[in-house]
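1. got a structure for you, letters missing:
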């Protein structure tokens, strides 16, 4: 076997035997809306050649078009002998759906089974490696969701299942139900986690690491671009926050976050890296984080972000202390589900 030509390191995905690259690539926002097939192929090719093996997706990204594009990229890579299907860890997330009917969202058995089949059809793949419940669904009994996800895995449509933006209480209930019924547990969550947002990963989930060795595939290490410093002088044209569907994401306290990012940039300068690299390295340094999901619209941007691994060891207690002092983070109570998520089901009643 030829020696690898990259410096990527890997971690086990929680309490599984699956190794995922410490940095991975996600298609939220970029595929279809910012990247067509050729650009998506070139970026995924470059990521793979640099050791990235995990590529994240969801049924709702670009209303299904993101899965369609990624599936074409995977097939093209196989045809061009860049990779085999076995070389890749592909994920999708189910909850939001791509249609507007009363059963087209949520974690019911109906949506999970039908959503999984529709997702695989868009990918044009026999299976994905990972499937997530993209959000909690208070309207569906957790036992129903556990049974549905167990069915998906037994059909060979996915190998592992997990949660995304769930609270620890519901994850524990899902695990206990699975154990009681002899079914397959969820083994990872996909939470938002960055220097300025830590409530779920560092507080609510603490019990999950001790009890289940629960894995994390974290998203938004750069706080939708705030932790790159690019919003310090306004919102650039073509950036994420210039897109109508994302402007509301950081509206609460945006100015304060930008001010903190400016101060964090000074710490990055002391470390010898960019603010983006410092921010990604900080997330990757958390031993509970299996992989940090990156987004990129160019190879140049991807390269800068991948270099963040070189600075993980520089997140010393002293550097961490400086970061914490600037962030001044105050944990918040993690809700069972966001109001808009609850309304997606309740509006039909």
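-> Okay, I see it. Given the structure is predicted, the values throughout are model-derived calculations rather than measurements.

2. hey, let's count contacts and neighbours off CA atoms from now on
-> OK.

3. tally of neighbours for residue 211?
-> By other CA atoms under 10 Å, 9 other residues sit near residue 211.

4. and what of residue 346?
-> Neighbour tally, residue 346, other CA under 10 Å: 12.

5. and the comparison structure, right after this:
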């Protein structure tokens, strides 16, 4: 039979193993708890940094995350610039209503109303379009600098090179935009109405000479103009991270019937759109905007 000593020894070993298992479980629990606390501390620190940044720019955290508006926000390309999926061009009353409903993306340019459309704002993503002023001197003196003075701001979030200048090499444009960002006048730059080849060239030049590449292309997009946004830009996004920002969802007013009275009465386009406008104006506009947003 078993001796008392062997039984005692077996029980001691069993209890020791159970104690070790219990200790290991407790250690694992402590490690999990420590890791969870570390994650919470990091999250709190990140939130604190975000709150400090928003406070410096006179924005509340509540307003910045669209809890009260339901607005959808997206990143421009692969950058950290997060904008509302809808943006606005001008008109003070409309801008106020838009901002109160979550839109933080406002597109302005020096050519809008001879510069009078540019007004000061805070807590918004400001876009500035520059037309054929792609040298460092002209950008600083007559283009972006003058716009910033009218806006009473030190910088805009993103500046767009609108239409490539045939008389200016793309390398010079990229160099000028890099200069603008390095001078603190803008956080990012993008292209507008550029072809895919021109955008790729700008990206390649930026990488070759250690300059700053564009982050997105601003393109016309509606049901009658689809190829660039639906075919070419997705390829650029996957290759080099170029995002897309669209304009003209109502085809410059054609869809809403804006030009019906100024176009020959027997135009096939007017006849079709006239019927749509007569019976479904409001719903037609909504359908076209929703179509653009969905893509």
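-> In hand now; what should we look at? No experiment lies behind these values; they were computed from the predicted model shown.

6. TM-score for the pair, please.
-> Overlay of the two chains. TM-score (TM-score structural alignment, normalised by the length of the second structure): 0.71; 231 aligned residues with a CA RMSD of 2.7 Å.

7. quick one: the strands in the first structure?
-> Here the first structure has its strands, by DSSP state E, at 10-12, 19-21, 23-26, 54-56, 89-94, 128-133, 158-163, 188-189, 215-218, 291-294.

8. most packed of the ones you listed?
-> Compared across the strands of the first structure, strand 188-189 shows the largest average neighbour count, a mean of 28 (mean count of other CA atoms under 10 Å).

9. that one maps to which residues in the second structure?
-> Mapped onto the second structure using TM-score structural alignment, strand 188-189 of the first structure spans residues 216-217.

10. and if you look at stretch 151-170 of the first structure?
-> Against the second structure, the aligned range for stretch 151-170 of the first structure is residues 179-198 (TM-score structural alignment).

11. next one: stretch 5-18 of the first structure
-> Under TM-score structural alignment, the match for stretch 5-18 of the first structure is residues 68-81.

12. what's the end-to-end length of that stretch?
-> This stretch, stretch 68-81 of the second structure, spans 21 Å end to end (CA to CA, to the nearest Å).

13. starting at the chain centroid, how far to it?
-> Between the centre of stretch 68-81 of the second structure and the centre of its chain there are 5 Å (CA atoms, centre = their mean, to the nearest Å).

14. if we can go back for a sec, switch the strands of the first structure over to TSV; also include distance to residue 342 of the first structure.
-> Shown next, in TSV, are those (distance: least, CA to CA, whole Å):
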stretch	distance to residue 342 of the first structure
strand 10-12	33
strand 19-21	32
strand 23-26	25
strand 54-56	24
strand 89-94	15
strand 128-133	14
strand 158-163	16
strand 188-189	19
strand 215-218	23
strand 291-294	26
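
15. OK, contacts around residue 69 of the second structure?
-> Listed by CA atoms under 8 Å, 6 or more residues apart in numbering, the contact set of residue 69 of the second structure reads 100, 101, 102.

16. out of those residues, who's nearest residue 17 of the second structure?
-> Lowest distance from residue 17 of the second structure to these (CA to CA) belongs to residue 102, with 60.6 Å.

17. and that closest one, what pairs with it in the first structure?
-> So residue 102 of the second structure corresponds to residue 51, using TM-score structural alignment.

18. pretty sure that match is touching residue 19, no?
-> No. Between residue 51 of the first structure and residue 19 there is no contact under CA atoms under 8 Å: 11.7 Å.

19. so stretch 323-337 of the first structure corresponds to what in the second structure?
-> Per TM-score structural alignment, stretch 323-337 of the first structure has no counterpart in the second structure.

20. swap that for stretch 292-312 of the first structure, please
-> The aligned range for stretch 292-312 of the first structure in the second structure is empty, by TM-score structural alignment.

21. let me see the contact set for residue 104 of the second structure.
-> For residue 104 of the second structure, counting by CA under 8 Å, 6+ apart, the contacting residues are 83, 84, 87, 98, 123, 124, 125.

22. of the residues you listed, which is the nearest to residue 276 of the second structure?
-> residue 87 (25.5 Å).

23. thinking that closest one is in contact with residue 103, fair?
-> Yes. At 6.3 Å, residue 87 of the second structure counts as touching residue 103 under the criterion of CA under 8 Å.

24. in the first structure, which spans are helices?
-> 37-49, 65-79, 109-123, 142-154, 168-181, 206-212, 254-271, 275-284, 299-306, 317-327, 339-346 (DSSP state H).

25. give me whichever of the ones you listed is most buried.
-> helix 275-284 (a mean of 26).
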